[in-house]
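> Predicted coordinates and the sequence they were generated for:
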Amino acid sequence: MSTPTPPGTVDRALRTALYADPGAAALDTAASLLAADPDADGELARRGREFVAAAWRRGWQPADVVRIVRRELDDVHVRLVAALILEQAPDDDRPRGRRWVDQLAGLDRRHRDAAASRAPRADRFSHATAVLELYRLLLRLPALEPVDEPVRPPHAPGERRAESRMLARIRALLAKAEATGYPEEAEALSGKAQELMARHSVDEALLASRAPAEDTPGACRIGVDAPYEQAKAMLLDAVATANHCRAVWNEPFGFTTVVGFEPDLEAVELLYTSLLVQATTAMTKAEAEQRAGGRKRTKTFRQAFLAAYAHRIGTRLTAAAEQATAETVQAEGKGAAGLLPVLASREVAVSAATDRLFPATTTTRLRGVSDAAGWTEGSRAADRAQVRPRRSLD
């Protein structure tokens, strides 16, 4: 007569730590089981790759998983999940878009850098405890709205080079804006970058008006990290709105989903990252000046500063984009006859795609903006970094 095979070490450990009592005693018991059985290491790693693959099926992406692990756990867990994601990648037979590939490449670089300076591995019990804590988090990840990119056929070589040159020029302008110590220069550089982004978006719409394509809005997630998440989410929303996109903030998981057409999504990613650097630099300088004047500033000062910066910079981004669009329409003359209807239809498509992804959203009242000095200094910084086209930079 046959009898059931006794559960292995990994099964018993996971049942104890993940599916039964979530307390510390259960975690210690499960970690002790794993620490005492080195032969279980391979199976434990395989289960981890399965948890990662399950997260992909629930709509998560590599950067999302690393972000939530960093928010909820410690550096050791970030290293563990990075290794699992990279180990699972060869088994991922689903076609992935550019952003997914870029996330894996960035994760691989950071993981190799961390490995080069990593401290010796912890004892088996501590390592098993960290692995189980990570698996417990991965197991409980909820489903997210799917933002998978379509895997597009390659462009013609000339078209790909032209797009790369455009993005490279925008990146260069924003890098200079971040590095300069002169507000007027940062203003001109950021304004020119927004102008190029707007013109690139309009060019795409012109192509669509002349040769209708099957392009539809896509979506991407952009991290919104602590501290001052609300003000940063407000800044990202302002950048998205100015570039014909919609933004929905997920506060518990630390990201905003941006919905729009691909050229506009790229613009939002680039410009938000740069403006956040510029805003942080300006805030640090403003705080130093406040302290030099004998006035102690707090978290409320920084929150109000960033909120004011986001509010004012959004107005200027929108103005720069509208001016670039108007100039393009004027320059095209009769050739732009179909442009405005196409722009309007693209706006409708973005709104419809956002509503499909997020049928129920709520608005959030900005909290903690009570420091008048912080608001004033943030507004001044945004005025100095105001974005508008500067023809002299051509």
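Okay, I see it.
> hey, let's count contacts and neighbours off CA atoms from now on
Noted.
> Verify the stated contact: I170 with A193.
Yes: assessed by CA atoms under 8 Å, I170 is found in contact with A193 at 5.3 Å.
> neighbour count winner among those two?
The neighbour comparison of I170 against A193 (other CA atoms under 10 Å) goes to A193, with 28 against 22.
> Comparison target, given below:
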Amino acid sequence: MWVQRSAVADQIVVQRPESVSTKGDPMGKNSRNRRNAKRRKQEARRRDTRASDSPGSHGPAQPEDPEPCPCARCQRSDEAPLRNIEDWLINRLSLLWESGWQPVEVVRQARRSSGRDAADLVRIAILVDNSQREKQRRDPLWVAQVESLGDPSSADDVNIGWLERWCLAGPAPDSRSHTSTELLLALVELGPIHRMIPPPGSDVVDVVQLRTDVDDPDPVLAKVRALLNKAESTEFAAEAESFTAKAQALISRHSLADVLGESHGGDCRLASIRIPLDGAYVRAKASLLAVVAVASRCQSIYLTSYAMCSVIGRPRELRRVEILFTSLLVQAQAALDEVGRAASPGSSCRSRSFRSSFLSGYASRIGQRLVAERDRAVQSYGPDALPVVARIDSEVEDEVERLFGGDLTSARSRTYNSLGWGSGVDAADSAQIRDGGLATAGSPAELPQRPREGSR
């Protein structure tokens, strides 16, 4: 006989071979009929037994009998699946921690894939998971992320049954139950990424997470932030670019001074950060981050499945990349909005392809200017700086190769709008400022315009 699992009834179904000839069978026809009748009765009894043990098997409630089915299985049929989902969520979170995911990243992915309710549910699940790990060693960065998610509203929220209470607390309990199932599927789709913070109870990482040293703040970064804040607040494009240019010039000079100082015995260890890219035009934003990273002697890898980038470099450069990227993104969005306001209704300037190409063109031109400013800073230090910066570039490339190996491909833009690209280049090139500028006119394009993508 052959045995297969039935997808409908979830029971073992016996598949018998086709009947064969009974010629010469010593058993008579009457005996064969009695045997078949006996088998049919046995199968009928088995069906009755299975039916009597299923939830709601006693039939629908009659008007004169408003009480629900009293059998034990009917009484627990709604609770058991939720308890199972509770256990599964906590177990899945443990696997995600070991796979490199961090609490705030899991909440973000749940929101991206399944909406706000799923994000709130996984947030509570993380708090429940954390309450069970109080005796385990936890990294301060991990603790800070969990604390940023908030505290349970009551002591019962972390006890058994928290999922049922969460479902009942919403305006549509049935919808929330469906959300829990969607969340299960979303978490299954999260594959392994690099561990940057040790998971609870462990000290193993793949690459060191960038840590902000509050006891030793960088005074140059404070000046850079002030310049970029001015660039974001002004209404004049030329003035915004002037402030941005001064900020990048300050970053380039100070960064090179750090490199030369660390080459004489300082700490040159590499670190990493993951930067989420939310909203529309994620690929174009990844291109902007890539050019900012390269200009700061870092490398940015776009994790396509999760809409975020992993940036590798020296700690101080990583901080500057994060600050400058955020500011440039704000300025690019402001320039794009200005183009949209000036365009007539129905104009192609309001199309998705135009806006995406605008940001890509903006990123390409900004990248050229940032690299030109970086190279001028190197030249100002003379030939002694060249071997040092070459070594830093080589170390970053080696680290990217170690972490990602052959999983990288060159990202290509899926849409291209020449008008949008040109407008983006014009927005990035609107002010020709030679003193504190990002570049002089006609500076060479030394930066690839496509981000590198990882398969993770």
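Perfect, thanks for sending it. Remember, it's a predicted structure, so these values are computed and weren't measured experimentally.
> Tell me how they score on TM after superposing.
Aligned and superposed, the two chains score 0.74 in TM-score terms (TM-score structural alignment, normalised by the length of structure 1); 338 aligned residues with a CA RMSD of 3.5 Å.
> Mutual contacts of I170 and A193 of structure 1, please.
Residues touching both I170 of structure 1 and A193 by CA atoms under 8 Å, 6 or more residues apart in numbering: none at all.
> Identify the residue of structure 2 aligned to R390 of structure 1.
Counting by TM-score structural alignment, R390 of structure 1 lines up with G436 in structure 2.
> Show the contacting residues for that match.
Taking CA under 8 Å, 6+ apart as the contact definition, G436 of structure 2 lies against 242, 245-246, 249.
> Tell me the secondary structure at it.
coil (DSSP: H, G, I helix; E, B strand; the rest coil).
> measure it to A271 of structure 2 for me?
Per CA to CA, to the nearest Å, G436 of structure 2 is found 30 Å from A271 of structure 2.
> Same question for G405 of structure 2.
Distance from G405 of structure 2 to A271 of structure 2, by CA to CA: 17 Å.
> Kindly report the same for A280 of structure 2.
28 Å.
> how near is the residue most central in space within structure 2 to R274 of structure 2?
Geometric centre of structure 2, nearest residue: Y306, 3.8 Å, by CA atoms, centre = their mean. Distance, Y306 of structure 2 to R274 of structure 2, by CA to CA: 11 Å.
> picking that back up, looking at A280 and A271 of structure 2, which one has more neighbours?
Comparing A280 of structure 2 with A271 by other CA under 10 Å, the one with more neighbours is A271, at 21 against 11.
> Select the longest helix from structure 1.
helix 299-332 (DSSP state H).
> helices and strands around that one, which ones?
Contact here means 3 or more CA pairs under 8 Å, 6 or more residues apart in numbering; DSSP states H and E; on that basis helix 299-332 of structure 1 packs against helix 183-210, helix 229-242, helix 262-292, helix 372-384.
> try 6 Å this time
helix 229-242, helix 372-384 (3 or more CA pairs under 6 Å, 6 or more residues apart in numbering; DSSP states H and E).
> nearest to R108 of structure 2, of the contacts of G436 of structure 2?
A245 (33.1 Å; CA to CA).
> hmm, back to that, minimum distance to P90 of structure 1: which of the helices and strands packed on helix 299-332 of structure 1 has it?
helix 229-242 (33.6 Å).
> residues in structure 2 aligned with the closest one?
Counting by TM-score structural alignment, helix 229-242 of structure 1 corresponds to residues 282-295.
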